[in-house]
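Student: Provide a 3D model corresponding to the input given below.
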Amino acid sequence: MKIALIGYGKMGKEIEKIALNRGHEIVLKIDITNPEDLNLTNLKKADVAIEFTTPASATANYKLCFEAGIPVVSGTTGWLEKQAEVYQLCKDLNGTFFYTSNFSLGVNIFFALNKKLAELMANHPEYSVEMTEIHHTQKLDAPSGTAITLAEGIIENISTKKSWVNHTTGLADEIGIISEREGQVPGTHIINYDSEVDYIEITHCAKNRKGLAFGAVLAAEYSFGKKGILSMNDLLNL
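Tutor: Okay, here's the model as predicted:
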């Protein structure tokens, strides 16, 4: 499979290693030094694109991939205010768009675990729920896309929770998400249910970027030859 890497930073380089080891070819690498190379002619040389850039450029990159007729795997976060627009554009242009807030297989299993725990806790209002997410200092968005997905999973299953806020909350219908940025932490997410007598806590802690890169390459392989909106739930049959 021929892959275009839109974004060739730390994640892009990790993806490249895994893709090459799995027998794929990298036909295009885009970073801040060669933005002019991101065009329809070059994209059409690829079978699929993997996009890890910034919220400011992501949606334009998706549109270009749809126009080129190749699937795009999105690893960028912080652009979700335009999600409905991107999904409609994908549909209008008969494109393929694979999006997840986190490509780690472990995190996606954690998403399912989070929903199940929320379902079990729904009838126990004596427990308050709060979340902490910790990432490296280079991460620009807060809370993380993963934290937002986790919060949405709780809201879906606990009817008294209506929204999330990016700070500690004292309101019963909100989920507080505390965002911390320190060192080179790849990503830690902690969900805590606390009562007067005990607490229940589940944690996912990434050790490095390899899990994210591996998941992104699996997503590219899965997207090849398909149409529409895809996710890790489709890939993992969750």
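
Student: rest of the way, CA atoms for contacts and neighbours
Tutor: OK.

Student: what about Ala151, how many residues close to it?
Tutor: 28 (other C-alpha atoms under 10 Å).

Student: And the host helix or strand of it, what does it pack against?
Tutor: Element membership for Ala151, per DSSP states H and E: helix 145-157. Other elements packing on helix 145-157 under the criterion 3 or more C-alpha pairs under 8 Å, 6 or more residues apart in numbering; DSSP states H and E are helix 105-121, strand 163-165.

Student: contacting residues for Val129?
Tutor: 175-176, 191-194 (C-alpha atoms under 8 Å, 6 or more residues apart in numbering).

Student: Just the buried subset of those residues, written out for PyMOL, thanks.
Tutor: To isolate the buried ones among the contacts of Val129 in PyMOL, judged by 16 or more other C-alpha atoms under 10 Å, type:
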select buried, resi 175+176+191+192+193
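
Student: Any idea which residue is closest to the centre of the protein?
Tutor: Compute the mean C-alpha point of the chain, and by C-alpha atoms, centre = their mean the closest residue is Ser101, 1.6 Å away.

Student: That residue should be in a helix, yeah?
Tutor: No: looking at Ser101 with DSSP: H, G, I helix; E, B strand; the rest coil, it is coil, so not inside a helix.

Student: before we go on, could you also do this sequence so I can check it against the first one:
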Amino acid sequence: MKILLIGYGKMGKTIEELALAKGHEIVGKLTHENAGQLSGFNSTNTDVAIEFTHPEAAFDNISYCLKNGIPVVSGSTGWQNRFAEASESCKENNGSFFYASNFSIGVNLFFHFNEYIASRMQQYPDYAVQIKEIHHLQKVDKPSGTAITAAEGILKSYPELNGWALEENATDEKLPIISERLENVIGTHVVRYATAIDEIELSHVAHSRTGFASGALMAAEWLPGRKGVFGMKDLLNL
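Tutor: Sure, this is the predicted structure:
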């Protein structure tokens, strides 16, 4: 399979290593320095693109792929305010678009259990719910896309909450998310339900990027030939 890597940071390099080990071909490795070369790729020379870039670049990269017949897998976060536009572009171009805020199989099981626990805990209003996420210092967006996805899963069962907010901006009407940036932290997410008496926590702690990269590569192998917008629930049949 001919794979185009849009974004060649730590994640892109890990994906490349796994892809080459499985016999795939990397037809391009784009960074902000050679981003203009994207115009040289299309459905005739690329089977699938894997996109991990900054929030300000993600939408344009995804749009280019969809308009040029390249199935695209994206894990960029911080651009979700334009997700509906990307989905519409996918529909208009009969494209193939796979998006996940986190490609780790473990994290997506975490999302699945998070929704279930929220549906049960909502019956016990004495327990205040919050999310905490910790990432490395280089992570640009705050909160993480994974934390936002977890929040959305909780909010399905808490209609009395009017969305989420970073802790410093939170009110009683919003789900608080605590974001911390520390050295050498791959990614930690904790959902906590607390009273003065006790606490219940659901957590996921990543020990390496391999789980994220292998999930993204799995999605890239699965996507070609399918039309529409997909996510990890489709891939994992959750």
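
Student: mean shift of the helix holding Ala151 of structure 1 relative to structure 2?
Tutor: Taken against structure 2, helix 145-157 of structure 1 registers an average deviation of 0.5 Å after superposition, with mean C-alpha distance after the TM-score superposition for structure 1.

Student: That helix: which residues count as buried?
Tutor: Result for helix 145-157 of structure 1 [16+ other C-alpha under 10 Å]: buried residues 145-155, 157.

Student: Then stretch 5-19 of structure 2?
Tutor: 5-8, 11-12, 14-16, 19.

Student: Centre of structure 2 to the edge, which residue is at the far end?
Tutor: In structure 2, the greatest distance from the average C-alpha position (C-alpha atoms, centre = their mean) is reached by Ile197, at 34.5 Å.

Student: pretty sure Ser214 of structure 2 is touching Leu18, no?
Tutor: Yes: under the criterion of C-alpha atoms under 8 Å, Ser214 of structure 2 is in contact with Leu18, at a separation of 7.0 Å.

Student: Can you show me the helices along structure 2?
Tutor: Under the criterion DSSP state H, structure 2 contains helices at 10-21, 55-67, 83-92, 105-121, 145-155, 210-222, 232-236.

Student: how far off helix 105-121 does the helix holding Ala151 of structure 1 point, in degrees?
Tutor: Orientation check (axes from the mean of the first three to the mean of the last three C-alpha atoms, to 10 degrees): helix 145-157 of structure 1 against helix 105-121 gives 30 degrees.

Student: residues in structure 2 aligned with helix 145-157 of structure 1?
Tutor: Alignment note (TM-score structural alignment): helix 145-157 of structure 1 is matched to residues 145-157 of structure 2.

Student: hang on, Val48 of structure 2 packs against Leu4?
Tutor: Yes: Val48 of structure 2 lies in contact with Leu4 (C-alpha under 8 Å); the separation is 6.4 Å.

Student: Give the residues shared as contacts by those two.
Tutor: By C-alpha under 8 Å, 6+ apart, no residue touches both Val48 of structure 2 and Leu4.

Student: Narrow the contacts of Val129 of structure 1 to those in strands?
Tutor: Judged by DSSP state E, the subset of the contacts of Val129 of structure 1 located in strands is 175-176, 191-194.

Student: quick revisit: ok, so of the buried residues of stretch 5-19 of structure 2, who is nearest Val185 of structure 2?
Tutor: Met11 (14.3 Å; C-alpha to C-alpha).

Student: Spit out the contact partners of that closest one.
Tutor: Contacts of Met11 of structure 2 (C-alpha under 8 Å, 6+ apart): 52, 209, 212-213.

Student: Give the burial count for Trp164 of structure 2, as a bare number.
Tutor: Residues near Trp164 of structure 2, counting by other C-alpha under 10 Å: 21.

Student: Which residue comes closest to it once chain neighbours are left out?
Tutor: Leu175 (4.3 Å; C-alpha to C-alpha, 6 or more residues apart in numbering).

Student: can you pull the contacts of the one you found?
Tutor: Contacts of Leu175 of structure 2 by C-alpha under 8 Å, 6+ apart are 129-131, 151, 155, 161-165.

Student: I'd like to know which of those is nearest to Asn114 of structure 2.
Tutor: Nearest to Asn114 of structure 2 among the contacts of Leu175 of structure 2: Ala151, at 9.1 Å, using C-alpha to C-alpha.

Student: Please report how far that closest one lies from Glu168 of structure 2.
Tutor: To Glu168 of structure 2, Ala151 of structure 2 is 16 Å away according to C-alpha to C-alpha, to the nearest Å.

Student: aligned partner of Gly225 of structure 1 in structure 2?
Tutor: Using TM-score structural alignment, Gly225 of structure 1 sits opposite Gly225 in structure 2.

Student: number of nearby residues for the closest residue to its match other than its chain neighbours?
Tutor: Nearest residue to Gly225 of structure 2, sequence neighbours excluded (C-alpha to C-alpha, 6+ apart): Ser96, at 7.9 Å. Ser96 of structure 2 is flanked by 24 other residues according to other C-alpha under 10 Å.

Student: which residues touch Ser96 of structure 2?
Tutor: 66, 70-72, 90, 223-229.

Student: Now render the residues you listed as JSON lines, adding distance to Leu182 of structure 2.
Tutor: Below are the contacts of Ser96 of structure 2 laid out as JSON lines (distance: C-alpha to C-alpha, whole Å):
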{"residue": "Leu66", "distance to Leu182 of structure 2": "36"}
{"residue": "Ile70", "distance to Leu182 of structure 2": "36"}
{"residue": "Pro71", "distance to Leu182 of structure 2": "35"}
{"residue": "Val72", "distance to Leu182 of structure 2": "31"}
{"residue": "Cys90", "distance to Leu182 of structure 2": "37"}
{"residue": "Leu223", "distance to Leu182 of structure 2": "35"}
{"residue": "Pro224", "distance to Leu182 of structure 2": "37"}
{"residue": "Gly225", "distance to Leu182 of structure 2": "41"}
{"residue": "Arg226", "distance to Leu182 of structure 2": "39"}
{"residue": "Lys227", "distance to Leu182 of structure 2": "40"}
{"residue": "Gly228", "distance to Leu182 of structure 2": "37"}
{"residue": "Val229", "distance to Leu182 of structure 2": "34"}
